[in-house]
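> Predicted coordinates and the sequence they were generated for:
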Amino acid sequence: MSATATPSALPARPPLYTQLDRSIIWFPLMLVLFEFSVYIGNDMIQPAMLTITQEYGADSAWVPTSMTLYLLGGAVLAWCVGPMSDRWGRRPVMLGGALLYALANFAILLAPTIEAFMAMRFVQGIALCFISAVGYVSIQEAFEEKTAIKVMALMANVAMVAPLLAPLLGAGILSHPLGSWQLIFVLIGAIALISLLGLTRAMPETAVRLEKADTLGQIGRSYLAVLRNRPFLLLALATPLSGLPLLTWIALSPLMLIRDMSLPTWAYGLAQVPVFAGLILGNITLARVTDRVVVGRTIQWAMPLMAVGAALLLACSLAGLGCPLQISLLLGGMAVICFAEGLTFAVLYRLSLMASDAPKGVVAAALSMGVAVLYALGIEGGKLTYVAFGLPGFAVFSALGLLAFAFCVKGVLREAIAARSLDKASAAPMH
């Protein structure tokens, strides 16, 4: 499962903790609070963007640019944030990222022009790469394998609350007589500061630091070693493929349900409940069974469920547009697929991170950048397919993506399970 170690590969450090208890629980709690603040930094401000452009006297075309720059900030600097944490340690880099994000939420209040406002949105978005390229790696290094997967699965449930609640919270603040878009940023900045204080107190140092800083050439060779690692490439491709139906659904469901099926807004909101409930139940199931099964087994369980969900989507595309049967099949298919995704994501991240012997900051950064690019391309492809072919196009697009996921992960997963089963057997006490 691993490639030849790069010149700057680090010796493996045993996990600091074998289980999640009171002595360490504040670390993942504060990390997920920071993650929550970063996610609502995107979703919570969207209802206010028209008001913001009006106050700056700018064209409404700037509205989607805010989200684009936020996501771009999270993608463009991951390549250096990961190696920085290998050199200086996860803890100082993570704390620096949390401080930068908190300050950026207050600094944006002073932006004199829409261009300055958008520049600060880019700076805020940089926090996304600290989560994926530093925070998640710290979880993997702090805990032994099964505990790390369990912690990641539980953290994902908290993070899922953000896209559900943040737009409603933002709209609620704006509708209050004393509310304003400035208050939204103050609230987000305050949450970020709380997480910063908590991480300062609770975050351990998990990295074995490099003795001297890598040159750009050495960092480049580390990335090249990662990209030449076939298991890593397959797992890094499988990770976004497993989640693509959900992200495409988030992007397209307003068009599907409100515009094309003529559902009222409240019905659109209710339709999200079974979809996200499936994802949350999948994460909870993963957390409950991880101690009892070989790592990777839940992905094998998930693949037949993905096939069932894809079949329901294909069936719904044949029903009458907007009829109760079609809506039930659509939501049922998405719920089953999301349940399967909940069984896979945390395990895929662990397997991807451990597929290479390169410094883990580099591996995590490569994974983060690859997933971001593939998500963007996939969502755009799903949008174009739906515009051209409607619901049948969405169903076929989702089914083909899940088929590609199974193709990518099948061989690598078999090897990973076999290796871990062998390790478990060799570690068993002799009688």
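Thanks, I have it.
> drop to CA atoms for contacts and neighbour counts, all remaining ones
Noted.
> and the closest residue to Gly179 other than its chain neighbours, what does it touch?
Closest residue in space to Gly179, ignoring its immediate chain neighbours: Ile173 at 4.9 Å, by CA to CA, 6 or more residues apart in numbering. By CA atoms under 8 Å, 6 or more residues apart in numbering, the contact set of Ile173 is 179-180, 183-184.
> How much space separates Ile173 from Phe185?
11 Å (CA to CA, to the nearest Å).
> and what of Tyr386?
35 Å.
> So which other helices or strands are in contact with the helix or strand hosting Val81?
Take DSSP states H and E as the rule and Val81 turns out to sit in helix 78-88. If contacts are counted by 3 or more CA pairs under 8 Å, 6 or more residues apart in numbering; DSSP states H and E, helix 78-88 sits against helix 90-107, helix 127-130, helix 360-427.
> For stretch 380-388, list every residue counted as buried.
382-383, 385-386 (16 or more other CA atoms under 10 Å).
> what would those residues look like in a markdown table with distance to Met261?
Converted to a markdown table, these look like this (distance: CA to CA, whole Å):
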| residue | distance to Met261 |
| --- | --- |
| Gly382 | 18 |
| Lys383 | 17 |
| Thr385 | 18 |
| Tyr386 | 14 |
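> Put this next to the first one:
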Amino acid sequence: MRPLSRDSSALVFLLGCATALGPLSTDMYLPSLPVLITLFGTDAAAVQLTLSVFLAGFAVMQLVYGPVSDRYGRRPVLLAGVVIYTLASIGCAFATSIEWLILWRFGQALGACAGVVLGRAIARDLYEGPAAAHALSTMAMVLGLTPAVAPILGGYLHSWFGWQANFYAMATAGALFGLCVLVFLPESNQRRNPLATRIGPMLHNFALLARHAGFRGYVACVAFSYGGMFAFISGSSFTLRTVFGIDETTFGYCFLLIVVGYIAGGFIGVRLTRRLGVDRMLFLGAGLCALGGTSMVLLQLWIWGTGGGHWFSLIGPMMLFTMGVGLTMPQGQAGALQPFPQMAGAAASLMGFIQMTLGAIGGIVVGHALNDTALPLSIAIAAMGLATVLSYLLIVRRQQSTGG
């Protein structure tokens, strides 16, 4: 069988599956998190660390996969990452303590990261300008299907077979995806750089990227919007269970509503980006993030003052926030990568490193701040939403107005 052509929708779908390894790994086992506290005799902060350490591993490998793929090609590096991911997923299923689970989760991240970095880099190799934003928006919609299905499937797998079944499912998905890459994915890097993995040139490339005002602004929008979404991912299972009293399977359907917002944002991006441009769509997405976060805090303050409350007071505003994320991330990624065709891997790596580092730090803070209300989680999400829109207004728009 021949590799897919660049004009094939199936190729964009395959790239979306590459980026989906990350959310599959974070979202499928979310319904099991409260149970792991009792199973391993630990606390919420330690169990939440299985999420934050995953992002930490992701952040570290962002700086590795991009330059390595700039030198050796996207396809072989992606295949190596998928093998690591599949083996580590099996290791997670055999973990006998929270410490071993944390360790194997770190290994899982080392492999899954390849899909996110190289999916974006391959899209940049193949597409330009609005076409790149369109492809990334399409990938975002594919990506959005994973968190829609994963928590629901994870809840049922947990109920039927136990928490380990989720990690066996991840290993199976990794193996099947690796087979598809081996058979269908063409090599997209036609400008291999033999100096890309040398420390000096790597640091020079990262410094060049960091000095670019547009890159900083777009990456800040991506990182803060993702930070708000990851704050919800890391704290929602505990908050919805303890504050609103829902069970594992109901949590999956609550998460589905969140993903509906994300998919809606991605769909709007696909439909309107070519007509309105990257920056207008980015501003719309950032505004929705800020609006969703602030409305969530106001609702939780009202509930805290009056007593009672319903889980939709958290889920409704978060749907608005994730709609903003579905708009913000593809546009921000396209804007950040566009000026750097000869080091797309390095640019994707640095962007992902900043994004995942911020998410990991935010997740740890949220894990330690959780209490018997939804206020800590809501405040964290609102702060990230406001930071997203300020990043656009103070950096991206200012840089555009000065012609920098």
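In hand now; what should we look at? The shown structure was predicted, so the numbers you read here are calculated from the model rather than taken from an experiment.
> Where is the longest helix in structure 2?
When structure 2 is parsed with DSSP state H, its longest helix is helix 129-161.
> residues contacting Phe321 of structure 2?
Phe321 of structure 2 neighbours (CA under 8 Å, 6+ apart): 229, 261, 288-293, 385.
> and of the helices and strands packed on helix 78-88 of structure 1, who's closest to Ile114 of structure 1?
Set against Ile114 of structure 1 and scored by CA to CA, those come closest in helix 90-107, at 13.5 Å.
> contacting residues around the next helix or strand after that closest one?
Downstream of helix 90-107 of structure 1, the first helix or strand assigned by DSSP H and E is helix 114-125. With contact meaning CA under 8 Å, 6+ apart, helix 114-125 of structure 1 is reached by 38, 41, 53, 56, 58, 65-66, 69-74, 100-101, 104-105, 107-108, 111.
> mean per-residue distance, helix 114-125 of structure 1 to structure 2?
After superposition onto structure 2, helix 114-125 of structure 1 lies on average 4.6 Å away from the residues it aligns with, using mean CA distance after the TM-score superposition for structure 1.
> buried residues in that helix?
114, 117-125.
> any chance of these in CSV, with distance to Met369 of structure 1 too?
Putting the buried residues of helix 114-125 of structure 1 into CSV (distance: CA to CA, whole Å) gives the following:
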residue, distance to Met369 of structure 1
Ile114, 28
Phe117, 25
Met118, 22
Ala119, 21
Met120, 21
Arg121, 19
Phe122, 16
Val123, 17
Gln124, 17
Gly125, 14
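> which other residues reach the very next helix or strand once past the longest helix of structure 2?
Using DSSP H and E, the helix or strand that follows helix 129-161 of structure 2 towards the C-terminus is helix 164-184. Helix 164-184 of structure 2 is contacted from outside by 1-4, 17-18, 21, 24-25, 28-29, 75, 79, 82-83, 85-90, 92-94, 154, 157-158, using CA under 8 Å, 6+ apart.
> And whichever helix or strand comes after helix 164-184 of structure 2, what does it pack against?
Proceeding C-terminally, helix 164-184 of structure 2 gives way to helix 199-211 as the next helix or strand, assigned by DSSP H and E. Judged by 3+ CA pairs under 8 Å, 6+ apart, the packing partners of helix 199-211 of structure 2 are helix 213-242, helix 344-369.
> And helix 199-211 of structure 2 against structure 1, how far off on average?
Averaged out, helix 199-211 of structure 2 is 2.0 Å away (mean CA distance after the TM-score superposition for structure 1).
> now swap in stretch 259-275 of structure 2 and tell me
Mean deviation for stretch 259-275 of structure 2: 1.3 Å (mean CA distance after the TM-score superposition for structure 1).
> Ok, stretch 76-90 of structure 2 next?
Mean for stretch 76-90 of structure 2 is 2.7 Å (mean CA distance after the TM-score superposition for structure 1).
> what comes into contact with that stretch?
Outside stretch 76-90 of structure 2, the residues touching it (CA under 8 Å, 6+ apart) are 65, 68-69, 104-105, 107-115, 118, 167-168, 170-172, 174-175, 177-178, 181-182.
> Ala166 of structure 1 corresponds to which position in structure 2?
Alignment note (TM-score structural alignment): Ala166 of structure 1 maps to Ala150 of structure 2.
> Of the helices and strands packed on helix 199-211 of structure 2, which is nearest Phe13 of structure 2?
Using CA to CA, those put helix 344-369 closest to Phe13 of structure 2, at 19.1 Å.
> what angle do the closest one and helix 375-391 make?
Relative orientation of helix 344-369 of structure 2 and helix 375-391, computed by axes from the mean of the first three to the mean of the last three CA atoms, to 10 degrees: 150 degrees.
> If we go by neighbour counts, what in helix 344-369 of structure 2 is buried?
Result for helix 344-369 of structure 2 [16+ other CA under 10 Å]: buried residues 344-367.
> Please apply the same query to stretch 282-301 of structure 2.
282-301.
> who touches that stretch?
With CA under 8 Å, 6+ apart, stretch 282-301 of structure 2 has contacts from 221, 225, 265, 313-314, 317-328, 331-332, 374-375, 378-379, 381-389, 392.
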